[in-house]
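J.: Below are the sequence and a predicted model; questions follow.
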Amino acid sequence: MPELYDGIGRHIHYLRVAVTDRCNFRCQYCMPAEGVEWIEHHDILRYEEILRIISAFASLGINKVRITGGEPLVRKGLLPFLKKVTQIPGIEEVGLTTNGSLLEEYALRLKEAGIGRINVSLDTLQRERFIKVTGQDQLNQVLAGIKKAQEVGLTPVKINMVVMKGFNSDEVIDMAKLAIDHPYQIRFIEYMPFNTGENYLFTAEEMEQQFIDAGFNNLIPQMKSSSPAKIYSVPGFQGTIGFISPVSRHFCDSCNRIRLTPDGYLKPCLLSNDEYSLRDELRSGISDAELREKIKQIVWNKPTEHHLKQGKKSERGMSRIGG
């Protein structure tokens, strides 16, 4: 089986694919509440173009794909597309990241399409804060979607909380307690400075201190995996908790992923401005062999690490990259 490596020897086998920049939420760290400039429709990759790119990656050794957005469930025709992705030879796991607002409706159909696991973005359990951060009064719908995903077997359900100092950093323990009675994996993510003009960084170390202060002193590390999250079990919890620290304790040396944006750019690093258009190549008649060589060249030049500490930021908003 072929394998894909970059120039410093990292094994790249995980492709994250953003199928749209559209979203029915307006989360403040992802996109502005007003004045959103959507990518033009003709610049968005067609499903057949995405399938061709995923197939090329699979032939090079990519075995894990995650579908993201924007909010992927708002794009028409998603379910038949997902079923085709799961049938690509070499692809062993297909997951999906969602804001959860449509998950109750779609959970069973996602399972039937071959989706294995779901990540749900949920940054607060307080209704007024939820409205403030998302622009929508849909907290109950998201919680119902999480419950439905668990019921149909999209497990383990992973709940991603972006922890923002001064906004929701006082809810870390409350969010973690969802894992007491449910087998969820609650993952606390450091805020990353995209082009929103704010810095809400609350470090993983500060989050961990909250657990100590709350009396949860016995966090038991789980076996190391390729995930960027440091996962812990907690006595008395059905589920687990995890911390993702892209800023304070970056994990660039073990990064195994590459991203495809909605408009067809490959981004070897989430927090770098390096990106390479595959859309233009596809629409200019590139052959499959040439496409594979292009991909290998891009992966080979994947940056060694991001440069946040040097003050550099991503010029794309998160919705235009993919969560």
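T.: Here it is on my side, so go on. Numbers count the residues shown, from 1 in each chain.

J.: can we go C-alpha only for contacts and neighbour counts from here?
T.: OK.

J.: tell me the SS of Val142?
T.: helix (DSSP: H, G, I helix; E, B strand; the rest coil).

J.: With Gln297 instead?
T.: Gln297 falls in the helix class when you classify it by three-state DSSP.

J.: now the strands for the stretch 151-300 of the chain?
T.: Remark: strands of the stretch 151-300 of the chain, listed N- to C-terminal, are 158-163, 185-190, 220-221, 230-233, 240-244, 257-260, 265-267, 276-277; assignment by DSSP state E, counting those that start in this stretch.

J.: Check it against this one:
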Amino acid sequence: MLLDTYGRIATDLRVSLTDRCNLRCTYCMPEEGLQWLGKPDLLTDDEIVRMVRIAVTLLGVKDVRFTGGEPLLRPGVVGIVERCAALEPRPRMSLTTNGIGLARTAAALRDAGLNRVNVSLDTLRPDVFQTLTRRKRHDDVIRGLEAARDAGLTPVKVNTVLMRGINDDEAPELLQWALDHGYELRFIEQMPLDAQHGWQRDDMVTADEILTSLGGRFTLTPEPDAARGHAPAERWLVDGGPARVGVIASVTRPFCRACDRTRLTADGQIRNCLFAREESDLRGPLRDGAGDEEMAELWKKAMWGKKAGSGLDDPVAFQQPERPMSAIGG
């Protein structure tokens, strides 16, 4: 098991397939100038599959989420999914994407064994989308969402970050749209993981603000804590259900005590927390010929040192990680 000193057990693995992205979201990266990882630094497809196999067969991981950057930019993504689906025991597999490549890959990913997707979409307005992402790709994301739903990669979850003065007035409109199209919407507080380190706590749209905005149009009933489990999203039934909306309040309502995640970066580093400032190198031992059992022990050691919390609840002492979200994986 991937156990830490606080008794938490990591059963959810996030695997970053690349640090590259075809959008330039303002809360994630600058418009240009970000240094990408070189190809020799990236884990190969075989190395990724081996690391997932070690996690699933030796360390008790049950859920695998492929992330980026934008994971659909990885040429071998379908093959990676297919090979991981053949593992025993078979992990539940999902993928977090900006949706741009889903229209052409959703059916192939389903056939390979992917269970579902999370798609990032912050606005229903193409002009606002261009402002936020610096790209004219709104229609591509909408088509990607439809393709994922039609392929049966359900529930299709939509991740939305609200930015003050840009799209913070869209919360009720976004929820109604998600209800109309059969998507499950999750609002995420903007987190301090931008490459330019420009995040300001006072600029963030908080969970309380989001819920107040939604409450003006919908009746929200909190789900019991037991229904949430280890999930980061607090969820509410919308107008009595069965439709739900979630809010991930990483900053104002940290959920570190229930964290069950471990992260593998695209260059083979283990991160035991999204906001960690330290990493444990597994790529080196992997390429130096370490066996599966040795790799598993190194991974367990990396998780044993996990801190009690992310530190986000201490505005004075918190230090943002050097790596941005695109290089960490969600």
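T.: Thanks, I have it. Nothing here was measured: the structure is a model prediction, and the numbers come from that model.

J.: Please tabulate the strands of the stretch 151-300 of structure 1 in a markdown table, including the columns mean neighbour count and distance to Leu125 of structure 1.
T.: Putting those into a markdown table (neighbours: other Cα atoms under 10 Å; distance: least, Cα to Cα, whole Å) gives the following:
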| stretch | mean neighbour count | distance to Leu125 of structure 1 |
| --- | --- | --- |
| strand 158-163 | 25 | 10 |
| strand 185-190 | 25 | 13 |
| strand 220-221 | 14 | 25 |
| strand 230-233 | 19 | 21 |
| strand 240-244 | 25 | 16 |
| strand 257-260 | 24 | 30 |
| strand 265-267 | 22 | 32 |
| strand 276-277 | 16 | 38 |
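
J.: Nearest to Leu78 of structure 1 among those strands would be which one?
T.: Proximity to Leu78 of structure 1, assessed across the strands of the stretch 151-300 of structure 1 by Cα to Cα, is greatest for strand 257-260 (16.4 Å).

J.: Run the chain-centre distance for the closest one.
T.: Computed by Cα atoms, centre = their mean, to the nearest Å, the chain-centroid distance of strand 257-260 of structure 1 equals 10 Å.

J.: in structure 2, what residues pair with it?
T.: Mapped onto structure 2 using TM-score structural alignment, strand 257-260 of structure 1 covers residues 261-264.

J.: Return the mean post-superposition distance for the matching stretch against structure 1.
T.: The superposed stretch 261-264 of structure 2 is, by mean Cα distance after the TM-score superposition for structure 1, a mean 0.6 Å from where its aligned residues fall in structure 1.

J.: what does that stretch rub up against?
T.: Counting contacts by Cα atoms under 8 Å, 6 or more residues apart in numbering, the residues outside stretch 261-264 of structure 2 that touch it are 10-16, 269-274, 303, 328-329.

J.: hang on, the earlier thing: please convert the strands of the stretch 151-300 of structure 1 to CSV, extending it with distance to Lys147 of structure 1.
T.: Conversion of those to CSV gives the following (distance: least, Cα to Cα, whole Å):
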stretch, distance to Lys147 of structure 1
strand 158-163, 11
strand 185-190, 13
strand 220-221, 26
strand 230-233, 21
strand 240-244, 16
strand 257-260, 29
strand 265-267, 33
strand 276-277, 39
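
J.: To Val85 of structure 1, which of the ones you listed lies closest?
T.: Go through the strands of the stretch 151-300 of structure 1 one by one with Cα to Cα and the one that ends up closest to Val85 of structure 1 is strand 257-260, at 14.4 Å.

J.: I'd say Arg66 of structure 1 and Arg16 touch.
T.: Yes - the pair formed by Arg66 of structure 1 and Arg16 meets the contact definition of Cα atoms under 8 Å, at 4.7 Å.

J.: If you count surrounding residues, which of these two has more?
T.: Comparing Arg66 of structure 1 with Arg16 by other Cα atoms under 10 Å, the one with more neighbours is Arg16, at 26 against 21.

J.: so how far is Ile180 of structure 1 from that one?
T.: Computed as Cα to Cα, to the nearest Å, the Arg16 of structure 1 to Ile180 of structure 1 distance reads 30 Å.

J.: Check Ala204 of structure 1 too.
T.: When Cα to Cα is the yardstick, Ala204 of structure 1 and Ile180 of structure 1 sit 21 Å from each other.

J.: likewise Ala144 of structure 1?
T.: Counting by Cα to Cα, the gap from Ala144 of structure 1 to Ile180 of structure 1 is 17 Å.

J.: Spell out the residue ranges of the helices in structure 2.
T.: For structure 2, helices defined by DSSP state H occupy the ranges 45-58, 77-85, 102-112, 126-133, 138-151, 171-181, 207-215, 225-228, 283-287, 292-304, 325-328.

J.: Please identify which of these is closest to Leu193 of structure 2.
T.: Across these, the minimum distance to Leu193 of structure 2, taken as Cα to Cα, is reached by helix 325-328, at 5.2 Å.

J.: post-alignment, the closest one versus structure 1, mean distance?
T.: Here helix 325-328 of structure 2, set against structure 1 after superposition, deviates by a mean of 0.5 Å using mean Cα distance after the TM-score superposition for structure 1.

J.: Find me the equivalent region of that helix in structure 1.
T.: The alignment places helix 325-328 of structure 2 over residues 318-321 of structure 1 (TM-score structural alignment).

J.: can you list the helices of structure 2 in CSV and add mean neighbour count and distance to Glu32 of structure 2?
T.: Below are the helices of structure 2 laid out as CSV (neighbours: other Cα under 10 Å; distance: least, Cα to Cα, whole Å):
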stretch, mean neighbour count, distance to Glu32 of structure 2
helix 45-58, 19, 28
helix 77-85, 19, 25
helix 102-112, 19, 25
helix 126-133, 17, 12
helix 138-151, 20, 20
helix 171-181, 17, 29
helix 207-215, 17, 31
helix 225-228, 10, 39
helix 283-287, 15, 28
helix 292-304, 18, 33
helix 325-328, 24, 14
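
J.: Cheers, nothing more for now.
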